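Peer 1: Using only what follows, build the 3D model:
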Amino acid sequence: MSYLIKPLGYKALLNLAQTEMGIKMIKDFFQQNLSSELRLRRVTAPLFVLKGMGINDDLNGTERAVTFPIKDLDDAKAEIVHSLAKWKRLTLADYQIESGYGIYTDMNAIRSDEELGNLHSLYVDQWDWERTMGENERNLEFLKEVVCRIYAAMVRTEYMVYEMFPEIKPLLPQHIHFIHSEDLLQMYPCFTPKEREDAITKEYGAVFIIGIGCKLSNGEKHDGRAPDYDDWSTVAENGQVGLNGDLLVWNSVLNRSLELSSMGIRVNKEALLRQLKETGTEEKKNLYFHKRLLNNELPQSIGGGIGQSRLCMFYLRKAHIGEIQASIWPEEMRRDALNAGMHLI
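Peer 2: Prediction:
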């Protein structure tokens, strides 16, 4: 069900031509900084993969992939990717990427089950990245180090935007705040997960919430996560569960938190078996990706996705993702958005 947030008195700071120029500059600048920070090389990625291989991302396990038959493969079904979480790890193995280095790519997807609104579109574009790591880096401190490197690239990009468009003042704090989802629950026990995200992000400006997918003390998860890529069940040295998380910033235009990235240390053999059992999906062990992982044919890795349109939306102080990307929207939303100062491309 679509839902439109209409910020009172909203007026875009940039016209259409300036917006397109800003999008181009942000994408070029940020990906170069991301590549340098994490030592990533760019690779070409697929738009679709064969169904039944276990390569496509299941997201929360309920979203339907867009599928189509392939005539020259006896009508075998292909799926538009949801993300490239597992494809990237296969690519690290096939390209024999050494520890400490990795890959990134432009990921384009169609998510037909999205509830359309200011932050959600049928079209998803993000930088998907993956980096080979050693077993000794399988810990929370390494995860935090990588998050800080990504966040440093985000801070630099915001300052570049300010130099280009002085009317857009920098908002990001110099350092990102880390908090575990269980500690966040204890801080705001009566709030929903989304309300907790808004409260902590408004206080700190930029937050990384650790432990997405694991069950909390109230028996619920902060948010869902597929069991076969992020490791959300390993117990860290500090006793907390999870080696993954979400990066959020405070969106002053919409007056709420904005998730820009989801990332984590990936499952090893033990974590995969544990999480498949916990989610009742042990039949996945027979799929192509899972067999290769269980046969120790895939490297240990850390990876994630960073939303391109959302990043540009934040930097250019836009109220709707449709002001950044071309997509399909309900006519009523287009009309209401335009009346509220949001020109949807």
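
Peer 1: alpha carbons only for contacts and neighbour counts from here, please
Peer 2: Will do.

Peer 1: distance between the ends of stretch 127-136?
Peer 2: Terminal residues of stretch 127-136 are spaced 26 Å apart (Cα to Cα, to the nearest Å).

Peer 1: Alongside the first, I'd like the structure of this one:
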Amino acid sequence: MKLIIPENYDPRLSVRETQEAIKYIRDTFQKELGKEMNLERISAPLFVDKNSGLNDNLNGVERPVQFDLAGIPGQTMEVVHSLAKWKRMALYEYGFQPGEGLYTNMNAIRRDEDFDNLHSCYVDQWDWEKVITREDRNLDTLKDTVRTIFKIIKHMEHEVWYKYPNAVKHLPEDITFITSQELEDRYPHHTPKERENLITKEFGCVFLMKIGDQLKGGKPHDGRAPDYDDWQLNGDILFWFEHLNCALEISSMGIRVDETSLAEQLKKAGCEDRSQLPYHKMLLNGELPCTIGGGIGQSRLCMLLLDRAHVGEVQASIWPDEMREICRKNKIFLL
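Peer 2: From the prediction side, this is the model:
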């Protein structure tokens, strides 16, 4: 168990006031997200067929929660890790056109997550995906989309300040772009996580780009599944978070793989067997639209805007009894 207790911590809002603020942030943000990015809200699954290839494999080592269904014997279902691939299939099946997109509430169980201030076995995020043209698969499209999301988050800061002026966290005025290789060149003797903290503390908010491929140092900055993001056109939105003295990841996103980048990344990752799965076959055959998409953590955003020290203050999950007791004694009230 890893736990950080900030000195003289004061949540400023009661538990019931916090619940009210959570609802306000979630309701308001998804409306702004849909309006600013031309996204429609759709329904999404909690689980998918294991053999469909639609589940997100994350770093490739996390175990999905699996179960069978009495009505469909012989098949295994998996609780989703995210909807990275499912959304692209939905855009195809529902007939979305370039410039149109979707968002949905994604709930997941990640059984292998550690317990600490930022991580929970329960994940809740807005998963979003948008159709783009093949010509728009470039860094300009990626950066423009990141700036739009940053603008929405900044707008939410002002909205929350209006209702809860004593509780809101003040965010930086701009977002800085840097690649994982530039970050390694800048801090060659630090770990990837230390690099993230150093650069985010310096600039306040950073979009760290090109995650997944091997760097000059011989290793990737971080693991990324080879079959959804294009490793040359993706990244994470990070905010500096004083309470925990670290970078807080709010969103992981990117332009998705096309036929060429999928084949290249499957080979690099040693996952060429996935090319036989239904989803991957469609993609390699050029049947699926080009898209950009990502996930925005709902609890993480509430944690950021309300300046909370533990994700358990803004989501109901399972925590070790010892963690609950230590938090309670330090005014960190876990839901």
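
Peer 1: What TM-score do the two superposed chains give?
Peer 2: Superposed pair, TM-score by TM-score structural alignment, normalised by the length of the second structure: 0.98. Supporting alignment: 335 aligned residues with a Cα RMSD of 0.9 Å.

Peer 1: any idea which residue of the first structure is furthest from its center?
Peer 2: Asp74 (34.6 Å; Cα atoms, centre = their mean).

Peer 1: Now do the strands for the stretch 151-300 of the first structure: every range, in order, please.
Peer 2: With DSSP state E, counting those that start in this stretch as the criterion, the stretch 151-300 of the first structure has strands at 177-180, 206-210, 244-251, 256-265.

Peer 1: between the ones you listed, which gets nearest to Phe30 of the first structure?
Peer 2: strand 256-265 (13.0 Å; Cα to Cα).

Peer 1: The closest residue to Gly224 of the first structure other than its chain neighbours: neighbouring residues, count only.
Peer 2: Of all residues not flanking Gly224 of the first structure in the chain, Gly213 sits nearest, at 4.9 Å (Cα to Cα, 6 or more residues apart in numbering). Using other Cα atoms under 10 Å, Gly213 of the first structure has 25 other residues around it.

Peer 1: Check the contact between Gly213 of the first structure and Trp232; I expect there is one.
Peer 2: Yes: judged on Cα atoms under 8 Å, Gly213 of the first structure makes contact with Trp232 at a distance of 5.8 Å.

Peer 1: Mean neighbour count for the strands of the stretch 151-300 of the first structure - can I get that in a markdown table?
Peer 2: Below are the strands of the stretch 151-300 of the first structure laid out as a markdown table (neighbours: other Cα atoms under 10 Å):
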| stretch | mean neighbour count |
| --- | --- |
| strand 177-180 | 16 |
| strand 206-210 | 26 |
| strand 244-251 | 25 |
| strand 256-265 | 23 |
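
Peer 1: His82 of the first structure is nearest to which of those strands?
Peer 2: Closest among these, once you apply Cα to Cα, is strand 256-265, at 13.5 Å.

Peer 1: Check the first structure for its longest helix and report it.
Peer 2: When the first structure is scanned for its longest helix (criterion: DSSP state H), the result is helix 140-164.

Peer 1: For Thr201 of the first structure, which residues are in contact?
Peer 2: Val207, Leu248, Val249, Trp250, Ser257 (Cα atoms under 8 Å, 6 or more residues apart in numbering).
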